[in-house]
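Colleague: My questions are about this predicted structure, shown below with the sequence.
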Amino acid sequence: MTLSTHAPTLAREADGWARSRRLIRFWLYGVAALILALVVVGGATRLTESGLSITEWKPIHGIVPPLSQAQWQEEFDLYRQIPQYQLLNKGMSLSDFQTIYWWEWAHRFLARSVGFAFALPLAFFWLTGRIEPWLKPRLVGLLTLGGVQGGIGWWMVASGLVERTEVSQYRLAVHLTMACIIFASTLWIAKGLSPQRIEAPPTGHSAKVGALLVALALLQIYLGGLVAGLNAGLSFNTWPLMDGQIVPANLLAMSPAWRNFFENVMTVQFTHRCGAYLLFTVALLHAIAARRLAPGSRHAKMATHLAGLVTLQAALGITTLLLQVPIGWALLHQAGALLVLAGAVFHARELKGAYPLPAAA
């Protein structure tokens, strides 16, 4: 068979893979949107102190909420056995308990929905031959991370059921960061499946800086998880000074010194501020360099948009702090963190270029 006879067949195969990629890409973007909603509802669960209202892990049975007065009373009785009720909420009415219960139930329901929204289409695309061989382990990896995240979620909740009145800030930060790693990985794969205009990065180091920005965004989210876990945003509600100083005293009051970065409210908030300053500086310098070295390029535009997102997120963070963490502003700030992460992922992935189609590989 001649090359000319092969050409139409190869073109049809390439078109078929391109159509499959389009479907998979939209599916992954939909999953990412659900993860964003899940993280925001998780933030509301934390801010309303609702996360310990469901004291058992029932991955299947827990989909159905209490449907009778007796079932509600049973759930309430379980809650009344843990330290949070006994030390903080003693005397809470059943109606008040139902309010916090629904927040936690909604969070867990969304988490299960993400699992179904990922697993069922994955099975369909796989069985109908729409997934390229190289993509299969990546998608299975995402599914595995989702299962691990479910276990981390219960590991986090369990930390607040025996001796504490709230979950461990260590575990909360890990849980939040893992959700964001799954979110970023989903967007990374989806973006790589989109057709992109071939355009050389401004410099040989641009892709490394793009990856650094993704890493800094994830680090800042982890630090924000520690802030949330310690309620550190409710203290030192001034900016740019903190406790009346640029660099406050007593940052290393605990011993050994490393504990301050995870357990000292002042140090944890100060570290989160420093992380924001670092992310803002790198994003701004990267945007300036891209515009100077490749004016008008798509990379320069994306770097500029990312710097704008980081600036907006910083303003949201400062506003949330100054207002002493009202729930609306706090959730905007949390959603903003994921939008910054998404912008960083899109920018870094575009600097690497799209995955080649099989016929062109």
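Modeller: Perfect, I can see it now. Since the model is a prediction, treat every value here as computed from it, not as a measurement.
Colleague: can we go C-alpha only for contacts and neighbour counts from here?
Modeller: OK.
Colleague: Provide a list of residues in contact with residue 79.
Modeller: If a contact means C-alpha atoms under 8 Å, 6 or more residues apart in numbering, then residue 79 has 52, 53, 54, 55, 85 as its contacts.
Colleague: Settle this for me: the third one is touching residue 104, isn't it.
Modeller: Yes: in this structure, residue 54 is within contact of residue 104 by C-alpha atoms under 8 Å, at 7.0 Å.
Colleague: List the buried residues of stretch 164-184.
Modeller: Neighbour counts over stretch 164-184 (16 or more other C-alpha atoms under 10 Å) mark 165-184 as buried.
Colleague: Show me the helices in this protein, by range?
Modeller: 3-47, 69-79, 83, 94-127, 136-158, 169-192, 206-230, 260-263, 265-293, 298-322, 327-352 (DSSP state H).
Colleague: my guess is residue 326 meets residue 319, correct?
Modeller: No: the criterion here is C-alpha under 8 Å, and residue 326 misses it with residue 319 at 9.8 Å.
Colleague: quick one: which of these two has more around it?
Modeller: The neighbour count for residue 326 versus residue 319, taken as other C-alpha atoms under 10 Å, is higher for residue 319 (19 against 14).
Colleague: alright, now check it against this:
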Amino acid sequence: MSAIPDRAGGKSSGAVRLWLAVVAALVIAMVAVGGATRLTGSGLSITEWRPVTGIVPPLSEADWASEFAKYRDTPQYAILNQGMGLSAFKVLYGWEWGHRLLGRLLGLVFFLPLIVFWWRGMIRRRLGWGLLALGVLGGLQGAIGWIMVASGLEPGMTAVAPLKLALHLTTASLILAVVVWLAAGERPEALAPAPGRLRTTALLLPPMVLAQIFLGGLVAGSHAGLVYNTWPDMDGVLIPPADSLFAVRPWIENFVDNHLLVQFDHRLVAYILLAVALLHAVDAAVSAWGTLAARRAMMVAAFVLAQAGLGIATLLLAVPLWAALAHQVMAMGVLSAATIHARLSQGVRTGTAPQAASGRAYPGLAAQRA
């Protein structure tokens, strides 16, 4: 079994792209269900990590009674859900079980076609190594998920640790970005690289989006979105004083435990990301008007602007379930758009002559060079 050294044929490449698109869609669904699991307080309802046997839910009243008894031993039940009935527990359990089931399905959808495509020589060697690394990252994500859940089962805890939740969300987002990057590189037509400055800025955008997603995970994990529900001010001021931002000792813990600083960091990076995306779109429109790169840059800016508006609405409404989920899923859309733009801005090689690709993608620039 070996990957082919160069690009597969058109049909093979199309099948691989479709498969990667399905994987990306499942990752986004996984993030959405994970968000619903967190927002409904369901993430600690399953107290054991059983990667294989856990696929089977409780099937009898005795099984349900056993699972409910394990949950009643958790701090979350004792502190928050004392007196909860079995029917309410089944709802919590269903969200977490569905989240884990979707993760198992995602693993199958990723690995089974990967084996088939690789065996049939439909995957280039470089793409193959990238996909294997992605598989390892996916396995690591499963372990991070359990470490996160275990943090919420410790004495005195009623939810998972914010830092571990942020890491779990960011790793899922990184997996999505890698899948989208690899899929975009399987474009059937050749595409010339974007001009240097646009190419560099396009590469900067996905890491910035990932950083913002990490900060959003801290906001979600610490419930910092439930306070300071005004905009553009925070607690009556645009920039909170330093003694309030760093009120916790030791000071490093403010970045996770101080609701004011956690939310302020998320707002600040949002402003920076929006400014970079808008300036990049303007730069692309001025320097490469009418090109694919300019259209993609403007699309990314539109996504970032829409996400900023949704984030503000979510905050002002005090984080209702629908808005919080929409904000989280929209973040995956922003990341996907930024990643596609970054990958295609580097250019795509195929059997098509680069000159022809340059003429199609950047006709104005090609004419100027001629």
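Modeller: Looks like it arrived, so ask away. Keep in mind the model is a prediction, meaning the values are calculated, not measured.
Colleague: Drop the TM-score for these two in here.
Modeller: After superposition, the two chains reach a TM-score (TM-score structural alignment, normalised by the length of structure 1) of 0.93; 347 aligned residues with a C-alpha RMSD of 1.7 Å.
Colleague: Output the contacts of residue 79 of structure 1 in JSON lines; the columns should cover distance to residue 226 of structure 1.
Modeller: Below are the contacts of residue 79 of structure 1 laid out as JSON lines (distance: C-alpha to C-alpha, whole Å):
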{"residue": "52", "distance to residue 226 of structure 1": "18"}
{"residue": "53", "distance to residue 226 of structure 1": "21"}
{"residue": "54", "distance to residue 226 of structure 1": "22"}
{"residue": "55", "distance to residue 226 of structure 1": "22"}
{"residue": "85", "distance to residue 226 of structure 1": "23"}
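Colleague: would you list the residues you listed in CSV and tack on distance to residue 359 of structure 1 and neighbour count?
Modeller: Below are the contacts of residue 79 of structure 1 laid out as CSV (distance: C-alpha to C-alpha, whole Å; neighbours: other C-alpha atoms under 10 Å):
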residue, distance to residue 359 of structure 1, neighbour count
52, 52, 26
53, 54, 27
54, 52, 22
55, 53, 19
85, 62, 19
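Colleague: of all these, which comes closest to residue 222 of structure 1?
Modeller: residue 52 (21.1 Å; C-alpha to C-alpha).
Colleague: How about the contacts made by the residue nearest the centre of structure 2?
Modeller: The centre of structure 2 sits closest to residue 173, judged by C-alpha atoms, centre = their mean, with a distance of 2.5 Å. Taking C-alpha under 8 Å, 6+ apart, we find residue 173 of structure 2 in contact with 210, 213, 332, 335.
Colleague: Please identify, among those, the one with the most neighbours.
Modeller: Result: residue 335 is most packed of those (other C-alpha under 10 Å), 26 neighbours.
Colleague: Give the equivalent position in structure 1 for the residue nearest to the centre of structure 2.
Modeller: Here residue 173 of structure 2 is matched to residue 180 in structure 1, going by TM-score structural alignment.
Colleague: Distance of that match relative to residue 36 of structure 1?
Modeller: 8 Å (C-alpha to C-alpha, to the nearest Å).
Colleague: Pull up the overlap in contacts between those two.
Modeller: residue 338.
Colleague: Count the neighbours of the equivalent of residue 265 of structure 1 over in structure 2 for me.
Modeller: In structure 2, residue 265 of structure 1 lines up with residue 259, judged by TM-score structural alignment. Using other C-alpha under 10 Å, residue 259 of structure 2 is surrounded by 21 other residues.
Colleague: Name the nearest residue to residue 259 of structure 2, ignoring sequence neighbours.
Modeller: Distances taken as C-alpha to C-alpha, 6 or more residues apart in numbering place residue 224 nearest to residue 259 of structure 2, at 4.8 Å, with adjacent residues excluded.
Colleague: contact partners of stretch 42-50 of structure 1?
Modeller: 51, 100, 101, 103, 104, 107, 166, 228, 327, 331, 334.
Colleague: Now, of the residues you listed, which are buried?
Modeller: Listed as buried from the contacts of stretch 42-50 of structure 1 are 51, 100, 101, 103, 104, 107, 166, 228, 331, 334; burial here means 16+ other C-alpha under 10 Å.
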